[in-house]
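# what's the 3D shape of this:
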Amino acid sequence: METSNGSTFGSVMVVGGGVAGIQAALDLANAGFYVYLVERASAIGGAMSQLDKTFPTNDCSMCILSPKLVECGSHPSIRLLTTSELTALEGDVGRFRAKVLQHPRYVDLSKCISCGACAEKCPAVVSDAYNAGLGKRKAIYKLYAQATPSGYAIDAANCRRIGRGKKCSVCAKFCPAGAVDYTQQEQVLDLEVGAVILSAGFQAFDPAGLDTYLYNDHPNVVTSLEFERILSASGPFMGHLVRPSDHAEPRRIAWIQCVGSRNVNHCENGYCSSVCCMYAIKEAIVAKEHSKEPLDATVFFMDMRTYGKDFEKYYNRAQSEYGVKFVRSRVHTIDRAPGDRLSISYTTEAGEQSEEQFDMVVLSVGMEVSAEATALAGRLGISLNSYRFAETSSFAPVSTSRPGVYVCGVLQGPKDIPFAVAEASAAAGAAAGDLADSRGTRVKVRELPPELDLGDESPRIGVFVCNCGINIGSVVKVPEVVEYAAKLPHVVWTEENLFTCSQDTQERIRQAIKEHRLNRVVVAACSPRTHEPLFQDTLKGCGLNKYLFEMANIRDQDSWVHQKEPGNATEKAVDLVRMAVARAALLKPLIERPLEINQKALVIGGGISGLNAALNLARQGFEVALVEKEKELGGIARRLHHTIEGLDVQSYLAELVREVRGNGRIEVLSDTVVAGYKGYKGNFVTEVRTNSGEERRTIDHGVAIVATGAVEYKPTEFLHGEHPMVMTQLDLGRLIHEDGRGISKWRRVVMVQCVGSRNEQNPNCSRICCQNAVKNALTLKELNPDLEIIILYRDMRMYGMLEDYYTKARQEGILFCRYQQANPPAVTSENGALRVTFSDHVLNRSIQAGVDAVVLSAGTVAADNERLATLLKVPRNAEGFFIEAHAKLRPVDFSSEGIYLCGMAHGPKLISESIAQAMAAASRAGAFLSSKDLTIGGVVARVDPSLCAACLVCVRSCPYGVPQINKDDVSEINEALCQGCGICASECPAKAIRLAHYADDQIMVKVDALLEGVL
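As a prediction, the model looks like this:
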């Protein structure tokens, strides 16, 4: 039993090692807490590791996840407890005692070298659950190629010796490291933790019980997860698109949506699984890209729920650029057709019967809470909702019914990766707030070897070329590239790696550096934007300066753009590697200096997001300055009265404002705007002024959170602004709140969806409009049960648990009528009487209805943030919303370090989602403020004063305003402010400025290498 002298324990247990659990663990560890990461499987990674690509960027899932796996596995303050489960939790918030049952893996991880000799010789062959049963594995196995921990484990139930009592010991006999240990026993660990985060993930719905879909009887009917493994480069078919029955490439594939979701007749899952529409679109696009021949892809759906940021654009691209066909119909039955084909009969929107044949059918299965997660909740005393997801509040989205126990990811409710990651950070921030007094009391510090002094030692370069399955190896002839690299000057070691970013390959790189005395490393793989820090960290662990690393991007710049030209792609890969090696030979060590951090935060925006971010940071122990441009706090929430669940928004907001104003660590500056911004990560200086301009002051701070919100679109269509009874949903909400009696006289109301959204001016979905309409419609029905309500919609996007309210609305007699974008409803007024004309797709005729009111579901548009974005030098998209650093794995970070975003400044979202993002941003900011490892220097520009003519070219050209003319009349560059963009160095006419790591000779040698043999 570990002990602690503080009032709280400075350690946290995270249960579940998927992407949400990994993010929570890393955030907490980086914030100064020790983390126990508990995972039932033999490796972390969860469902994300099984995916091929991720939407809407089509990034390789494993490529972007792998660095996180390695970071988590090597972090000194994270202890991985695989093959383990939390069995009991006693105590209260801050001082829990947890019991963890660790099952034996029968392999000593400290000895296992992950060579695979054991699995190669093992005689027991079983179905591979990780590959969704599409392939086989041995009883001793590694969960997947890039698994962390990278060692093997024995499946005791299928092992001939352990599970069946036979005398087999083949794996132990052939293990060169003596890592197999049949004597391992279960262990019970008794651990002290201050908080617990549950991120137990999900299980895919099993369609075996739906006999009308032939899932049990036909090999070419597969689930969406099975299809992901078919497409995956690490899957059973190495990323080649084949159908299971005969491994032939399919020509026609159908996707059937809502299998195991939105269905209370066959599976009792009334909710929407939130992600299925988008992953079906993604799979259709990727399948078309994988297919060697033209592929026909058809998606059968009820409502296309592409509600996320840029999701609608992705949907439109699937149709316009890729030719994916979308059919609005719920398929009841799949029938057999000749030649292992499948027949689908369906009813079109026009009511006509149609039939098509396909080579494969993919069932887009929903997400469920596993029996194991349900049992865990029972052991911990956590309340679940009717669908077995954790019971949370819209105002406390990551808090469970037990104080000190938090939840994130799909266990909280169905969601995609970005919101699972954001919730993970939010849960970490909540836990950090509980344990602020014990921050740093249990962390372990990574001890790095002293950096080697290379002196005048000649370059000794190692080249590691990544195969990465279909991403690179199916296009580029990797062995030829490796063979070529071995002949290049200064190269003393080359090798091909299946996945260079995996944990075991990092160990191979470390061994190669040691054995071959490498002093430069070149990796030919994917993008340095995502992977360079991983490999640089590996070099640091070997005593090499991290800047002695070079990367050749043979994926993004080669295999992805030359998929149909393997010969030319291989030649280009050779060129890229030759260029990288030439530059590597000239690389020099660079020095970075420790950075002192101002531990105060600035939050810009005083709506619900900004208030929650400020309050969480204060709970973590940090001083906060909260700047709000309006006189009152609350933002757009001041116009909201209740949530769709019936919670009182104004009461919550009033209490939230009271807490913020009463917190001694938070300074509230209302009626104030940001007027100036300068500085660098950890040391920013912001000038603020009151709107009147009478008062100005500066704020020194280490981080900033942008929470400036969004605004309601102001309609100019449908007689809005011309007729008093044409209003928006926010207007209706106010009217309900102020004049419920007047509404009782209404006889008919029509609501029109997608007003100001999903059009050329604002192509994305505004996410919240459908639930606003249903919420207000249900309230109207409560006030006036006889009122006729018609909602005219294009797609009802009631994702997650919102689907229940959509179902309730239909049960209450609220009518839903779909309209086409090309044929919208028309609103007219005759002598003040409103009429709405619309087409009914069921009756197939035009309907004209007199109404008492027309309610427009107006979209959400970005606030006017152009000046703020310019001051902070952070990007916005075409619609004006701020752009996060990475759509999947850094949803609340800007690319600029030390600046974060949350709420509707990022894009439209519900109150619960805004609160979660706010807490996530506060968590990320808190981890930054707690960091002891931040540095400045490295890739920065430096001035040679003897060459400077003080011509001011650098001063005028720098987008960050860094160069200044000093008292000696020469340019001076503050390396803490320099962003390393190189514009000043390229513009300087006297060549007085040099950008470290990108000197002229280092750039020109790459150009010379490219043109070698050409000129």
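
# use CA for all of it now, contacts and neighbours both
Will do.

# can you map out the strands along the stretch 401-550 of the chain?
For the stretch 401-550 of the chain, the strands defined by DSSP state E, counting those that start in this stretch cover 405-407, 461-466, 491-497, 520-525, 549-553.

# and the gap between I285 and E321?
With the distance defined as CA to CA, to the nearest Å, I285 ends up 9 Å from E321.

# higher neighbour count, the two?
I285 (23 against 10; other CA atoms under 10 Å).

# didn't the more buried one look like it was pressed against A318?
Yes: using CA atoms under 8 Å, I285 is in contact with A318, at 6.5 Å.

# could you also give me the structure for this next sequence, so I can compare it with the first?
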Amino acid sequence: FSQAIPLITYIDEEHCLYFREGKCRICEHVCENDAIDFAQIPRKVTLNVGAIIVAVGFAPHLPQRGIYGYKRYANVVTSLEYERLLSSTGPSGGEIRRLSDGARPHRIAWLSCVGSRRTTQGDNSYCSAVCCSYNLKQIILTKLHSPDAECTVFHNDIRTYAKDCERFFERTKSLWGVHFIRSYAAVVGENPKNRSVIVRYRGEDGVVEEEFDLVVLSVGLEPAKGAEQIARVLGIDLTEQRFCVVDERCPLQTSRAGVFVCGAFAGPRDIPESVFGASGAAALAGCALQHRRARLAKPRKYPPQEDHSGEEPRIGVFVCHCGANIGRVVDVPSCVEFAKSLPGVVHAQEQLFSCATNSVQEIAEVIKEKRLNRVVVAACSPLTHEPLFRDTLQEAGLNPYYLEMANIREHNSWVHTREPERATEKAKDLIRMAVARAYLLEPLQEIELPLRKDVLVVGGGIAGMVCALTLADQKIPVHIVEKEPQLGGVARSFRRTLDGLDVQKFVNDLIARVYSHPLIRVHTSATIEDSTGYVGNFKTKVKTPRGELEIEHGAVVLATGARESKPEEYLYGANECVMTQLEFERQLADGDERIKNAKSVVMIQCVGSRNEKRPYCSRVCCTTAIKNALEMKRLNPAADIYILFRDIRTYGLYEEHYRAACDAGIYFIRYDADNPPSVEARQEKLVVTVADAVLKRRLELEADVLVLSAAVEPHPDAADLAQIFKVAQDSDGFFREAHLKLRPVELGTDGVFVCGMAHYPKHIPEVVAQAAGAAGRVLALLAQEKIKVSGAVCIVDERRCIGCGACVAVCAYNAISLRKTKKGKKATVNPILCKGDGLCNTVCPTGAITLKHFTNEQMNAQIETAFADFERALSGLGAER
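Have a look, this model is predicted:
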């Protein structure tokens, strides 16, 4: 695999003649580095460690049941095998081909929940949590490869509960030729004439059989092979499903002290949960080993940077295929040949994946070999990959600001998939513009600044307290600012979780630990008024009942939580028998006789969410409804309980509770979003009318209590905090992370982090894991003694400055001020505060401000090159340069 880490050759013992038959060994004799030694024997190594993190991952379920036809029919593949077909490094080079005849499939079916949500032998009773989402991803990619393909998904529930996934579902559903059918399906045969697969399912009018060119089995997640052996060696407990046993109060801690877990070994989960769980596990391990901090760390050393000032530009251009993401649309070889013809370019080549380990090593080697002093990488977004390529330049002894990137993926191949010729021409234009700018790049130096070790945590709920304790346990001073008079947040309204955690005891224990910790200062009834500064050196004004104070800190964690919305429908607020799940839970716990003695309870799901106003899933509602329904059934077994739902989203191990609710006699009635339930008050009763999607008729349910699963919405202060700390919110009002998958606890402004429900709705164990993960990322930042500030900052030419103050007014970072000189007031820029956004540059009436790395000359070169001859564009700027 071209992107394997580490990228090294290995011997496949299953196919090697020496290991199979004891002969051959040719490779050993031809290897010039003598790297192959068949005489090696396994050896045991003893490691003395202070903590262990178990991250053994998962294994895909292997379909064994006859109803799927796997390994019997060539055109039945697993989702993992289909993923390889979609990959540019796969067996068909990214082209979707049938295994039977190599033909392109037109009609493709996905069979969901293969190996999951079933209690039959060989299957797993839990939900694998990620299958619905990866189905959608595969359909999107399929439609990009073959726009005329027809894609059908057979499913039980669509569980797009994660951040942005509901929108992804709606987007996929709206594509031409995409169908979602709610039914289990079985493969019953193969058409001998065309090798198409015959699928049987229950449609609206009875049993239906359809032919598909290809069938994809959406297989679930299982514990990794050897999980039992690892658990036995480490002395940790496993669940019945062979996942690691964890405590809800600390879902990264195993049953043995000092042994932590992250990723899918603790239960099925998606990439973001695995990423922040890994950071959290590292943070908790650090708590146990904080006395050893920095003992083994070695500073990274780069070779000295060569001085290329005054040299003619020698530009190298590297054009990436990005697998099939670019190469399937853009003619990469012709772009390389075009780049070779541009002035200043002395080397151009294509790469399959420019970001792969071997590719960045190749770039560094070519820089040295060809004596390049400028580099252009035509690939994907600089937002995600510029740091990697800048680092590569430093490894080659070149100033990192000699890098220019042309985004020919997001800005080109992804938006022009059906116009390859025009996309290729656009790619050439982008490369030409990038080379024009690279021609004028100058070396810049970054400033090193000391870091303050204090951390400000905004929000004193579970997330804020866990994050603060994780930091303080590693000798980091923490300030918690909480708007309410007491800590605990919305969790003070919860009684128990679905798995039985006593939430009140848990919260009170956290509060006691926080107040007793010598490194944590708590400011209650306090609000954030303003914040200035930059990563490593923030100054935040806090208004408290005792007056205003200023806190100096190196990082910020936003843990402001979320809240249950107040419904505007179903007679909420007009009838005392209508309440939200949180209110119902509170009354159940308080022993309200009216609630306990109710003969009929109706719950309506997705109230205020998954609609136009809030087009997201609130994630916790289904499990909360089932939790309260089971508690109601325990208190009053004779009560009739109805849950009206669109999709039941008890993902992961929560599926067991859904099954328990069914077994307890709780009724589940599905309704369509286009035909929601209606509620009216008749005398002393509430009557709920719902169109049953299965029975195909309307039902009238009398309810003594109507419980609404109301949407979870962001805290109302989130918008103000976003402005103060200069971070972004998504369209739903939750804080937008720097990268959904790879940086799920970091926000767009350096030094500002997020955790808990301020990021997106989640269950308490997930909140705890993300809070520890945020602490882990903060610790990674504060572990440095100094931090580098970008060299791409603004400078002022005092000869042109007229002291008008326009730049001061627009700077969002207070980086510009006016100072008195002999020639009057002049603007001056603090390079430490400057973020290089260029607003001051645009408003300056005299052109006195220059933004380094984005100078007028560099930008004009790009613009003129886009519309004029390349040589003329450069010659026109030669004198200024």
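
# related to what we said a few turns ago, need the residues touching each of I285 and A318 of the first structure.
V324 (CA atoms under 8 Å, 6 or more residues apart in numbering).

# quick one, what contacts S458 of the first structure?
When contacts are counted by CA under 8 Å, 6+ apart, S458 of the first structure touches H490.

# and it, what's its match in the second structure?
Alignment note: S458 of the first structure maps to E312 in the second structure; criterion TM-score structural alignment.

# distance of that match relative to A438 of the second structure?
12 Å.

# now the equivalent of S383 of the first structure over in the second structure, nearest residue through space, not along the chain?
Under the alignment (TM-score structural alignment), S383 of the first structure pairs with D237 of the second structure. In this structure, D237 of the second structure finds its nearest non-sequential neighbour in V245, 5.6 Å apart by CA to CA, 6 or more residues apart in numbering.

# likewise L630 of the second structure?
A661 is the one closest to L630 of the second structure (CA to CA, 6+ apart), at 6.3 Å.

# what's the answer for N191 of the second structure, then?
V197 (6.4 Å).

# quick one: contacts for that neighbour?
The contact partners of V197 of the second structure, by CA under 8 Å, 6+ apart, come to 73, 75-76, 187-191, 211-215.

# count of residues packed around the residue mapped onto H218 of the first structure from the second structure?
Taking TM-score structural alignment, the alignment pairs H218 of the first structure with Y73 from the second structure. Y73 of the second structure has 19 neighbours, counted by other CA under 10 Å.

# what sits against the residue nearest to D237 of the second structure?
236-239, 254-255, 266 are the contacts of V245 of the second structure under CA under 8 Å, 6+ apart.

# ok, back up a step: in what helix or strand does the residue nearest to L630 of the second structure lie?
According to DSSP states H and E, A661 of the second structure maps onto helix 655-663.

# so what does that helix touch, helix or strand wise?
Under the contact definition 3 or more CA pairs under 8 Å, 6 or more residues apart in numbering; DSSP states H and E, helix 655-663 of the second structure sits against helix 621-635.

# with the first structure overlaid, report how far the helix it packs on is off on average.
When the first structure is superposed, helix 621-635 of the second structure averages 0.5 Å from its matched positions, counting by mean CA distance after the TM-score superposition for the first structure.

# list the contacts of the aligned residue in the second structure for G270 of the first structure.
Counting by TM-score structural alignment, G270 of the first structure lines up with S125 in the second structure. The contact partners of S125 of the second structure, taken as CA under 8 Å, 6+ apart, are 116-119, 655-656.

# need the buried ones from these selected in PyMOL.
In PyMOL syntax, the buried subset of the contacts of S125 of the second structure is picked out as below (16 or more other CA atoms under 10 Å):
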select buried, resi 116+117+655
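
# who wins on neighbours among the contacts of V245 of the second structure?
Once you tally neighbours by other CA under 10 Å, A266 ends up highest among those, having 29 neighbours.

# and the counterpart of it in the first structure, how far from I197 of the first structure?
By TM-score structural alignment, A266 of the second structure lines up with Q412 in the first structure. Look at Q412 of the first structure and I197 of the first structure: by CA to CA, they are 11 Å apart.

# repeat for G433 of the first structure
13 Å.

# so stretch 724-737 of the first structure matches what in the second structure?
The aligned range for stretch 724-737 of the first structure is 576-589, by TM-score structural alignment.

# name the residues that touch the matching stretch?
Outside of stretch 576-589 of the second structure, the residues within contact range by CA under 8 Å, 6+ apart are 493-495, 564, 566, 570-572, 595-596, 624-625, 628, 631-632, 704-710.

# what sits against A377 of the first structure?
383-384.

# pretty sure E550 of the second structure contacts K541?
Yes: when contacts are counted by CA under 8 Å, E550 of the second structure is listed as touching K541 (4.5 Å).
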